[in-house]
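A.B. asks: give me coordinates for this.
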Amino acid sequence: MKFFEALKSFNSLRAFIFKSQSVIRDYQLFQLEILDVYLA
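C.D. replies: Purely as a prediction, here's the structure:
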């Protein structure tokens, strides 16, 4: 039973990491767009 609880928390942690990575990637793309606007 403990194994399944650990697995569930691991999966939610992995999902959280994946989501935060995509947020970081979106933020970096946003910064690039701002740079393009300033340089244009």
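
A.B. asks: only C-alpha atoms for contact and neighbour calcs from this point on.
C.D. replies: OK.

A.B. asks: how many other residues sit next to residue 34?
C.D. replies: 12 (other Cα atoms under 10 Å).

A.B. asks: residue 16 now?
C.D. replies: 12.

A.B. asks: please give me the structure for this one as well, since I'd like to look at both together:
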Amino acid sequence: MNMKVVIKKKMEELLSKEFYCSPNELNGKSTVYTVNFNTKQPYI
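C.D. replies: Prediction:
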């Protein structure tokens, strides 16, 4: 399984639990969210 697919599914699971909705509702017309796959090492 592609890592991007795994991350997207985990984000959908997290958001659906947080906002008490189904993953299908997250992908509706009026709902907008993005998953940024470009990460950088944090620095201080």
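
A.B. asks: superposed, what's their TM-score?
C.D. replies: The TM-score (TM-score structural alignment, normalised by the length of the first structure) is 0.45; 20 aligned residues with a Cα RMSD of 1.3 Å.

A.B. asks: can you check which helix is longest in the second structure?
C.D. replies: helix 3-18 (DSSP state H).

A.B. asks: what's that helix packed up against?
C.D. replies: helix 23-26 (3 or more Cα pairs under 8 Å, 6 or more residues apart in numbering; DSSP states H and E).

A.B. asks: helices and strands around the helix it packs on, which ones?
C.D. replies: Using 3+ Cα pairs under 8 Å, 6+ apart, helix 23-26 of the second structure sits against helix 3-18.

A.B. asks: the first structure: strands as residue ranges?
C.D. replies: Shown for the first structure, no strands are assigned by DSSP state E.

A.B. asks: residue 4 of the second structure and residue 18 of the second structure, how far apart?
C.D. replies: Distance of residue 4 of the second structure to residue 18 of the second structure, given as Cα to Cα, to the nearest Å: 21 Å.

A.B. asks: for residue 7 of the second structure, that is, sorry about that
C.D. replies: 16 Å.

A.B. asks: and these two? which has more neighbours close in?
C.D. replies: Of the pair residue 7 of the second structure and residue 18, residue 7 is the one with more neighbours under other Cα under 10 Å, namely 14 against 9.
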